[in-house]
Structure formats: structure tokens, C-alpha cells
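Need a 3D model of the sequence below.
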Amino acid sequence: MSSPHPLVHGPDPLKRAQRQQRAALIAVAIGAGVTLGLVGVLVPQQRRQQAVDQSPLMIKPPVMDWLEDAVKGPAEQTALTPAPPSSRKWVSPLLKACPVADPVLQQRLVSMPLQLRRIQADPSNYGERTMVDAHGQRIDPTPAVIVLHETVYSLGSAVNTFTTPHPNDNDQASYHTLVGQKGEIVQVVDPSKRAYGAGHSAFDGRWVFTSKHFSGSINNFALHVSLETPADGMGPGQGHSGYSSAQYDALSRVIADWLVRYHIEPRAVTTHRYVDQGGARSDPRSFDWGELQKRLTALGLVC
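Here you go, the predicted model:
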């Protein structure tokens, strides 16, 4: 089911097809835990699907089966659903001055062992992706934007927050995935569910009202991933020493999975600071887009 608000307009069909072909081959390497040379390699569809199905990160969420049977409804923005405030257009740093793909980096990324664990967030801190908004309009809950965050405090503190019941709506919060300073990947909320990562938010002129008591939000069509903040950045402040190489490695693997699985364009990887409509968020502070760009380029997903 296509989104009524496409995130990308007029991509070059040839470049997009080439990028998707490279990404599909690399996804096999990621899923199978082996390294493949991309030149002259043809992977049968059955084998490619098997590798994707076996990947520890490539897990088809139940919502995808549900969406395949859904009936496309009218556009989300109607007279009953107010449009979000106008804002500056998002210009993705991932698509600027494309670097040359590094084959050594590619080999390291696709062959590195994943430090993956799953925890169960308290049900008060996440919800279902809905196909009907608070005004009764049919909407598309397919993930269409990836939002980068930081924890501000330790990984353990974030886990404790998300596993603690919060009966007060204003206290409820979660991300789909956390990435620790040593490269640990912690899945907190299944991607098929709606994590509460960005309350008053919009992206590319789109938000969703899931309740008449709250403002519009991107959570119904967003995926949220948060980097653990280094020790010198815990608490308020304009910046810190930045994130580790292991974090950028793990983050690129998480984002690569989501880009391929949900057919999200790289330009739809954005920040909490950008989508926040209240002007109070600044995360992820001290984020190096170049580090993420060179990894996603090596994986064949950008440039």
C-alpha cells in the first residue's frame, strides 16, 4: 500500500534500480553472516529471500501481512485533520558530496557479529500502528521515516524508563531500538508497533492524530533509533564528545535493515531536532553525518 504523502519526488530510475540491486545483494550478506563480492554475483530469488528471512535483524513484522490485505483509503490531510505548520524543507546530509564506497568497510560491516538483545517495553509506553486516525480518516501506517535520537543519560537508564509502567500519558515514551556505546543493539519495541519517540512532530508536511486530546505526531509512520550518550554529554548541554565507531557501525546495520525492509528512501533518515514542532529538542547532539554516510555508502544504500 503506497503512502498518500510520498517522501521522495522524481528519483533517477536507473540509479535507484542500481542502488536497490546492490542493497539486495548486501542484505543477503548481512542476513547470512558472510561476505560477498558484489561484482558479477547473481543471487537466486529463493536464496535471497531465505537469507533475509534468517537474518537476526530482517524479521518480517506481523503488521506487514496485515498491510498487504488493507484497502487504500483517502489522503490523511482532510478538512477534519489540520495540516502541520509549515517548516523548512529537510535536506538530507546523507546525499551531499557522496564518498567513494570503501570495500574494506563493507566487508567489516556485513561480517561483524551483532550484539543484539531484545527487551519488552511496558505496554503503557507503546501502542499499535493505527489505520484510522482520531477523525475517522483512513491512514497508511507503513513506516516511512527514520528518526535519530540520543538517550541523554545511560543505556541502562533508558531501558529502565521504557520498562517502567507510566499510566500518565505525558510520561509515556519509547524508541524501537537503542544503540549502546560498545555497539550493543537493544530492540525495545517491535518495528511493527508504534513507539512513542516524538510527540508533537511532523515530517514532509505529514503528521497523524491518533487521539483528539493530543497534537499531531509522526509516530504512527516512524521508526525511532536512539544512540547512547557518552558520559561527558549526560544531562543538558549543547554538545559532547560524540559517538563511538562501534555505535556508527551498529547504527548503520539497523538503518540498512529498515531502509531495505520498508523501502524507505535514504533522504527520510532525519533527526528528532528536525521533526520536533515544539522547538525544544536538539538530539542527537554532536552527530557526525559523514560517519553514517560512508557506512551506508559502503552498504550500497546511498549515493
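
CA atoms for contacts and neighbours, from now on please.
Noted.

So which elements touch the biggest helix by length in the chain?
When the chain is parsed with DSSP state H, its longest helix is helix 13-32. Helix 13-32 makes packing contacts with helix 45-54, helix 103-111, helix 245-262 when contacts are defined by 3 or more C-alpha pairs under 8 Å, 6 or more residues apart in numbering; DSSP states H and E.

Can you verify residue 135 is assigned to a strand?
No. Residue 135 is assigned coil when assessed by DSSP: H, G, I helix; E, B strand; the rest coil, not a strand.

how close does residue 241 sit to residue 137?
Per C-alpha to C-alpha, to the nearest Å, residue 241 is found 45 Å from residue 137.

In terms of neighbours, single out the busier of those two.
residue 137 (17 against 13; other C-alpha atoms under 10 Å).

State the helix or strand in which the nearest residue to the more buried one once chain neighbours are set aside lies.
Computed as C-alpha to C-alpha, 6 or more residues apart in numbering, the closest residue to residue 137 that is not its neighbour in sequence is residue 76, at 6.5 Å. Residue 76 is located outside every helix and strand, with elements delineated by DSSP states H and E.

separation between residue 76 and residue 136?
10 Å.

more neighbours, the two?
Comparing residue 76 with residue 136 by neighbour count (other C-alpha under 10 Å), the higher total belongs to residue 76, at 25 against 13.

What residues does the more buried one make contact with?
4, 137-139, 208 (C-alpha atoms under 8 Å, 6 or more residues apart in numbering).

And this one, please, so the two structures can be compared:
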Amino acid sequence: MVRDRLSRCWIGLRHRVHEHRALSLTAAAAGSLALGLLGWVLVDHVGLSHAGVRPSLMELLEQMGEEQDRPRDENSSSLSPLPPKSRSWRSPLARQCSDIDNGLRSRLNKLDARSSSWRAFVKIDPTNFGERHDKDAFGRRIDATPRVVVLHETVYSLTSALNTFMTPHPRDEDQVSYHTLVGQDGRVLDIVDPLKRAYGAGFSAFLGEWAITNKKLKGSVNNFALHLSLETPPSGANANGSHVGYTTQQYDALALVLSGWIRSFNLPPAAITTHRHVDLGGERGDPRSFDWSELQARLAALGDLCVT
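Below you'll find the model as predicted:
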């Protein structure tokens, strides 16, 4: 009789536990947690917690409260990726105060005097350029002063590049532009004001410096760079490592544009670099077949290389 009564009680209890399974599990978990906390407190109370080696439960709870109440430092460098290791840049441009080609100097000065005939400003879609930021995406102050010139090439025609820049690109990752384009015939198209930010380089850095202005994108030099692109000759409309090179007219116009930037922004000639050098993804090789000696001769003729 007793056994039957016990069996019925056990069956009833199992039935009620099954009906209130979630509540039972919660109660069991709460009981286990309570026992654990009680055990910790008792151990700590009798001195078995090795005070000085392991914090007590109350100390841990107090630490957690302090961490939650402590204001977060939005300017903490731990919130942003560290910049890449600096890659040295040895400029191909050398200091030059003598052996100036006077004929070249005369030609460039005459060309500069009639710049309105070969240089013009072209308006592009506003999604493809922006303001230079004085703070990065993490709220830290950054220097937006233009201090590096990145040389590029268009790969395809000048018209193709312009069509791209005139096309709206609402998504940040699709936006692209240069400050200036130089055509094969020496025509110069300024498309972004040098005081504004062009989107000429993606994942990039110069001398270990970049700026992250969008947390969703990697760092780049765009916030402090000036971008100039040379129109690629038809032979370069491919992924080959080289092509026939750029024209005399292009080098003349390039030198005059760079000379203006050097003087306007007090740039050292060594600040003129290439997309290939600043690119961190290892995917860019432009401007291919660039002849630094052609630029050397022209900047020397303009007096921009006689610097310390």
C-alpha cells in the first residue's frame, strides 16, 4: 500500500514537472547559482579563497560595476586599426640647381602663359568627391592638409574616365575621382578642387600614414592627397606591365600642374609618388612606363628642384 502511494506521488510529481518544464529548469538553474554563490562567499569568509591571489566575489562585482559606469574613451586608439608599417619612399627626383635646359624653360613659361587655352574645369557628380575631414571616423583630430601627390593613369581614354566620374555613385565603396586629368594631347581637365577630397586611392598609405574616415572602409591617403592621372595610350588598355609611354605634351602639362601644387601647398618634390607605391593591396601598378627623367628635366627648368 505504501509502495503504491509512493509510486502515485512520484508519477504525479513527474507529470507536474513535465507540465512546468521551463519553470522547473529555471528554478534548478537558480538553485545551482545560489549554491555556487553561497559556496564562494563561505569559502571567501573562512579565508580559503587565497585573498591577494584571487579577488573575492564582492570585489569582482564591484569591478564590473566600475567598468560599466566608466565613460568610454571615443578617442582611444584601440578602437581603430593601427596604421601599416612605414614603407620608405626614395624619390627619383633629385635636387638640381644647374644644367638647366633654357629652351625647355622658355617653352614651359610660354605654355603656362596661355594655360586658359589648354586647361579647363569640368564639373563631375558630387557623389565622387567630398570635403577633407579634420577628424577621423573615431573622432580623433587629423591633419587634412594636402601633403602628398599620387600619380595615376586612366587605363582607358580620357572620355571613359570622365563618364565614370560624371556617373552618380551613392555607395562610398564605388566612388572614384582624381583632382586633375592630363590628356595625351596635353589638355588638362581639373575635376576636383585641390582643397577637397578626391577618391583616387582605396586601401593605401604613404610613409606609414593613412586616414580612416569611414569605419566600413579601410584607411587611405585620400584625406591628405592630391591625385593626378595621365591618359593612357591605346596600347595600354590592358593589364600588361608597360605600354609605349606618355607624350611630350603630357609631360609638359604635368610639370606645370605639379609646379603649381608644389608652390601652393609648399610641397617638397619628394612628396610626389605613385599609386603603385601607396597601394597596400598589391593590385595597382600605375602609372606604367612613367619616365621620371622627363619630369626631372621639366621641374628643374621651372626651378622647383633647387631645394635643400
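
Got a TM-score for the two of them?
Once superposed, chain against chain, the TM-score is 0.72 (TM-score structural alignment, normalised by the length of structure 1); 228 aligned residues with a C-alpha RMSD of 1.8 Å.

that older thread, if you rank the contacts of residue 76 of structure 1 by neighbours, which is first?
Neighbour max across those (other C-alpha under 10 Å) = residue 208, 29 neighbours.

how near is it to residue 80 of structure 1?
12 Å.

For structure 2, just list every one of the helices.
Under DSSP H, structure 2 gives helices at 2-19, 21-45, 57-69, 102-113, 158-166, 248-264, 275-278, 292-301.

Quick one: the residues in structure 1 that the third one pairs up with.
Which is helix 57-69 of structure 2. No residues of structure 1 are matched to helix 57-69 of structure 2 when aligned by TM-score structural alignment.

what's that helix in contact with?
Helix 57-69 of structure 2 has contacts (C-alpha under 8 Å, 6+ apart) with 40-41.

quick one, it and helix 21-45 angle?
110 degrees (axes from the mean of the first three to the mean of the last three C-alpha atoms, to 10 degrees).

Please identify the most buried of the helices of structure 2.
Highest mean neighbour count of these: helix 275-278, a mean of 23 (counted as mean count of other C-alpha atoms under 10 Å).

okay, stretch 180-197 of structure 1 sits on what stretch of structure 2?
Per the alignment by TM-score structural alignment, stretch 180-197 of structure 1 matches residues 183-200 in structure 2.

and the gap between whatever residue of structure 1 lines up with residue 296 of structure 2 and residue 300 of structure 1?
Taking TM-score structural alignment for the superposition, residue 296 of structure 2 sits opposite residue 293 in structure 1. The spacing between residue 293 of structure 1 and residue 300 of structure 1, counted by C-alpha to C-alpha, is 10 Å.

so where do the strands sit in the stretch 101-250 of structure 1?
All strands of the stretch 101-250 of structure 1, identified by DSSP state E, counting those that start in this stretch, fall at 116-118, 126-128, 145-150, 177-179, 185-187, 193-195, 222-227.

With distance to residue 67 of structure 1 as added columns, please give the contacts of residue 76 of structure 1 in TSV.
What follows is the contacts of residue 76 of structure 1, written out as TSV (distance: C-alpha to C-alpha, whole Å):
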residue	distance to residue 67 of structure 1
4	14
137	16
138	13
139	11
208	17
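
Just give me the closest of these to residue 170 of structure 1.
In terms of C-alpha to C-alpha, no member of these lies closer to residue 170 of structure 1 than residue 208, at 17.5 Å.

per the alignment, that closest one corresponds to what in structure 2?
Aligned by TM-score structural alignment, residue 208 of structure 1 pairs with residue 211 of structure 2.

Hmm, that match is touching residue 223, no?
Yes. Using C-alpha atoms under 8 Å, residue 211 of structure 2 makes contact with residue 223 at a distance of 6.5 Å.

residues in contact with residue 135 of structure 2?
Counting by C-alpha under 8 Å, 6+ apart, residue 135 of structure 2 has contacts 141-142, 213.

After alignment, which residue of structure 1 pairs with it?
When structure 1 is aligned by TM-score structural alignment, residue 135 of structure 2 is paired with residue 132.

For residue 298 of structure 1, see how far away its match is.
39 Å.

repeat for residue 257 of structure 1
Remark: distance between residue 257 of structure 1 and residue 298 of structure 1 (C-alpha to C-alpha) = 14 Å.

Same question for residue 269 of structure 1.
According to C-alpha to C-alpha, residue 269 of structure 1 and residue 298 of structure 1 sit 17 Å apart.

what's residue 217 of structure 1 in contact with, if anything?
Counting by C-alpha under 8 Å, 6+ apart, residue 217 of structure 1 touches 198-202, 207-209.

what do you get for residue 184 of structure 1?
With C-alpha under 8 Å, 6+ apart, residue 184 of structure 1 has these contacts: 114-117, 178, 247, 250.

Export those as CSV, with columns for distance to residue 148 of structure 1.
Conversion of those to CSV gives the following (distance: C-alpha to C-alpha, whole Å):
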residue, distance to residue 148 of structure 1
114, 20
115, 19
116, 19
117, 20
178, 10
247, 13
250, 13
